[in-house]
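# based on what follows, work out the 3D shape:
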Amino acid sequence: MRLSASGAELASLLPAHPPGGRVLLGITGAPGAGKSTLAAYLAAAHAGVVVPMDGFHLADVELVRRGLLDRKGAPETFDGWGYAALLARLRARPDHVVMAPAFERDLEQPLAGALPVPPTAELVVTEGNYLLLDDPCWRAARDSLDAVWHVETPAAVRVPRLVARHEDFGKSPAAARAWVHRVDEPNAALVDAARHRADLVLDLAGWAASFPG
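This is a model prediction of the structure:
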């Protein structure tokens, strides 16, 4: 289903959590589509927790070892199986705090044990580009989710946003544009090609100013 909804309407779209259980919602979309800000909005509105896929970036030292540093952000530069294992733990809702990794943008590195998910959290929102890819590790991740929403934002909004983001974290304007063209946009095409597997396709075109990341 494709939908353009206001923030107030999103609550009615969330899956209902079973008694004693919790809802795990995945949000996917192309780089710069607004996943992170939408996830934060939903978690704040519903006393939830955000666990981003970005915490499972491989460290630069490992990307160098594999010859993948110049493709950082592509599917093969993540620990997909580790991500799937964490989602399975969260799905089980153990009676203790589960610590999840984060991604530190100032360092451009994952940060272990940075995000606590308490057993009381009834909503966990996880956002990342590749939740709908038809590969074993991503299918395993998807199996733990109650629903996956794919968000769409026009390229005319996304691309300048991505260039500005890369500039903010140290790239020159020319290097930022080159990275978006060479890495981010091919990844965007891969993500968009899988949107037919989403439970909901959410059009964020009208929210471009409200959802900048």
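# going forward, measure contacts between C-alpha atoms and count neighbours the same way
Will do.
# just give the nearest non-adjacent residue to residue 130, would you?
residue 191 (6.3 Å; Cα to Cα, 6 or more residues apart in numbering).
# tell me the gap between the helix or strand harbouring that neighbour and the middle of its chain.
Here residue 191, judged by DSSP states H and E, is contained in helix 185-193. For helix 185-193, the gap between its own C-alpha mean and the chain's C-alpha mean amounts to 14 Å (Cα atoms, centre = their mean, to the nearest Å).
# quick check: buried residues in it?
Under the neighbour-count criterion of 16 or more other Cα atoms under 10 Å, helix 185-193 has 185, 187-188, 190-192 buried.
# closest to residue 51 out of the residues you listed?
residue 191 (19.2 Å; Cα to Cα).
# who's in contact with the closest one?
28-30, 129-130, 132-133 (Cα atoms under 8 Å, 6 or more residues apart in numbering).
# ok, back up a step: want to throw the buried residues of helix 185-193 into CSV with distance to residue 151?
CSV is the format used below for these (distance: Cα to Cα, whole Å):
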residue, distance to residue 151
185, 15
187, 15
188, 12
190, 14
191, 10
192, 9
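# now the helix or strand residue 42 falls within: buried residues?
Assigned by DSSP H and E, residue 42 falls within helix 35-45. Under the neighbour-count criterion of 16+ other Cα under 10 Å, helix 35-45 has 35-36, 38-43 buried.
# again, but for stretch 162-176
Applying 16+ other Cα under 10 Å to stretch 162-176 flags 162-163, 166-167, 171, 176 as buried.
# another sequence for comparison is provided below:
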Amino acid sequence: MSKGLSEDLTELTHLRQLVERARRLTASATPARRRLLGIAGPPGSGKSTLAARLVAELAGAAVLVPMDGFHLAEAELRRLGRTDRKGAPDTFDAAGYAALLARLRSPAPDTTVYAPAFDRRVEEPVAGSVPVAPDVPLVVTEGNYLLLDNPPWTDARACLDEVWYVDLDDAERVRRLVDRHERFGKARAHAERFVRTSDEVNARLVTAGRERADLVVRFAPDAAPEPYGGA
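Now for the predicted structure:
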């Protein structure tokens, strides 16, 4: 596993190279050792879309397990007084996420592992949503904090064979974030305020981990696919 940036690729021109790189990870898996690929990047960068595209291209050889399934429930965020900072590192069950990745890394024969997902229609995690069969050689996981340099996020990073960082021009990324919040029911002014006071605070934390990625995928504004609903 490399520690520095090995190459810069744009999704528009080199999606095939990204798929082939993921396919090489898949080919190196064994029945006792599944491969795990992480896709990191700030909110709105397109990492969810890229992760979904990779899994679709690998056609049954990979499953997408999003970090967002480990969001704390709204009731718990209210108890903690953290509803206005939903999406910050401490609003996830990071230890639970790391434990799931460790379990996925070493599949047990004849045992399907069920991972949670996140339903943006109700803004809540949903347990048991993503089945990962024991013969699936690659898990792709995506989320903001895969490169955060403090535990328990470092425990999650230790389970991943590679982490790619998805880059996108900040102005375009913020525009997409505001539009996404509107699509999921926030008024425009509320969406802009949430992006400014929450999403962009989180983005600065995420950006600090860019140099720890194995690969940077650099999107041009007119080439990056619109985020379909993930971070």
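# biggest separation within the buried residues of helix 35-45 of the first structure, which pair?
35 and 43 (12.2 Å).
# what range in the second structure matches stretch 52-65 of the first structure?
Using TM-score structural alignment, stretch 52-65 of the first structure lines up with residues 66-79 of the second structure.
# ignore what I typed, I meant stretch 26-43 of the first structure.
Going by TM-score structural alignment: stretch 26-43 of the first structure matches residues 38-55.
# try stretch 76-92 of the first structure
So stretch 76-92 of the first structure sits over residues 90-106 in the second structure, by TM-score structural alignment.
# other residues contacting the matching stretch?
With Cα under 8 Å, 6+ apart, stretch 90-106 of the second structure has contacts from 32-36, 67, 70-72, 77, 82, 85, 113, 115, 139, 152-153, 155-157, 159-160.
# can you rerun that using 6 Å?
32-34, 70-72, 152, 155-156, 159 (Cα atoms under 6 Å, 6 or more residues apart in numbering).
# quick check on those residues: which are buried?
So, by 16+ other Cα under 10 Å, the buried ones in these are 34, 70-72, 152, 155-156, 159.
# what about the residue mapped onto residue 169 of the first structure from the second structure, distance to residue 107 of the second structure?
In the second structure, residue 169 of the first structure lines up with residue 184, judged by TM-score structural alignment. Going from residue 184 of the second structure to residue 107 of the second structure by Cα to Cα, to the nearest Å gives 36 Å.
# over to residue 86 of the second structure?
In terms of Cα to Cα, residue 86 of the second structure sits 32 Å off from residue 107 of the second structure.
# give the buried residues for the longest strand anywhere in the first structure.
In the first structure, with assignment by DSSP state E, the single longest strand is strand 109-117. In terms of neighbour count (16+ other Cα under 10 Å), strand 109-117 of the first structure has its buried residues at 109-111, 115, 117.
# again, but for stretch 80-91 of the first structure
80-81, 83-84, 86-88, 90-91.
# show me the contacts for the spatially closest residue to residue 50 of the first structure that is not a sequence neighbour.
Leaving aside its sequence neighbours, residue 50 of the first structure sits nearest to residue 125 (Cα to Cα, 6+ apart; 4.8 Å). Residue 125 of the first structure sits next to 24-26, 50 when contact means Cα under 6 Å, 6+ apart.
# for the most centrally placed residue in the second structure, give me its contacts.
Residue closest to the average C-alpha location in the second structure (Cα atoms, centre = their mean): residue 142, at 1.7 Å. Residue 142 of the second structure makes contact with 38-40, 66-67, according to Cα under 6 Å, 6+ apart.
# residue in the first structure paired with it?
By TM-score structural alignment, residue 142 of the second structure lines up with residue 127.
# okay, and residue 99 of the first structure sits in which element?
Residue 99 of the first structure belongs to strand 98-104, assigned by DSSP H and E.
# which secondary structure elements does that strand sit against?
strand 109-117 (3 or more Cα pairs under 6 Å, 6 or more residues apart in numbering; DSSP states H and E).
# the next helix-or-strand element following the strand it packs on vs the second structure, mean deviation?
Going down the chain from strand 109-117 of the first structure, the next helix or strand is strand 123-127, by DSSP H and E. For strand 123-127 of the first structure, the mean deviation from the second structure after alignment is 0.5 Å (mean Cα distance after the TM-score superposition for the first structure).
# just tell me the aligned range of whichever helix or strand comes after strand 123-127 of the first structure in the second structure.
Using DSSP H and E, the helix or strand that directly follows strand 123-127 of the first structure along the chain is helix 136-143. Per TM-score structural alignment, the counterpart of helix 136-143 of the first structure in the second structure is residues 151-158.
# need the residues that contact that stretch.
Residues contacting stretch 151-158 of the second structure (Cα under 6 Å, 6+ apart): 95, 98, 146.
# and the last one, what does it touch?
To tie it back to what came earlier, the one meant is residue 146 of the second structure. Taking Cα under 6 Å, 6+ apart, one finds 40, 157 in contact with residue 146 of the second structure.
# if we use 10 Å, what do you get?
Taking Cα atoms under 10 Å, 6 or more residues apart in numbering as the criterion, residue 146 of the second structure is in contact with 38-41, 67, 94, 98, 153-158, 160, 163-165, 206, 209, 212-213.
# filter those residues to the buried ones?
The buried subset of the contacts of residue 146 of the second structure - by 16+ other Cα under 10 Å - is 38-41, 67, 94, 98, 153-157, 160, 163-165, 206, 209, 212-213.
# doesn't residue 61 make contact with residue 110 of the first structure?
No - using Cα atoms under 10 Å as the test, residue 110 of the first structure is too far from residue 61 to be in contact (11.6 Å).
# state the distance from the residue nearest to residue 130 of the first structure to residue 28 of the first structure.
Counting by Cα to Cα, the gap from residue 191 of the first structure to residue 28 of the first structure is 8 Å.
# how many residues are close by the closest residue to residue 89 of the second structure other than its chain neighbours?
Of all residues not flanking residue 89 of the second structure in the chain, residue 145 sits nearest, at 7.1 Å (Cα to Cα, 6+ apart). Residues lying near residue 145 of the second structure (other Cα atoms under 10 Å) number 27.
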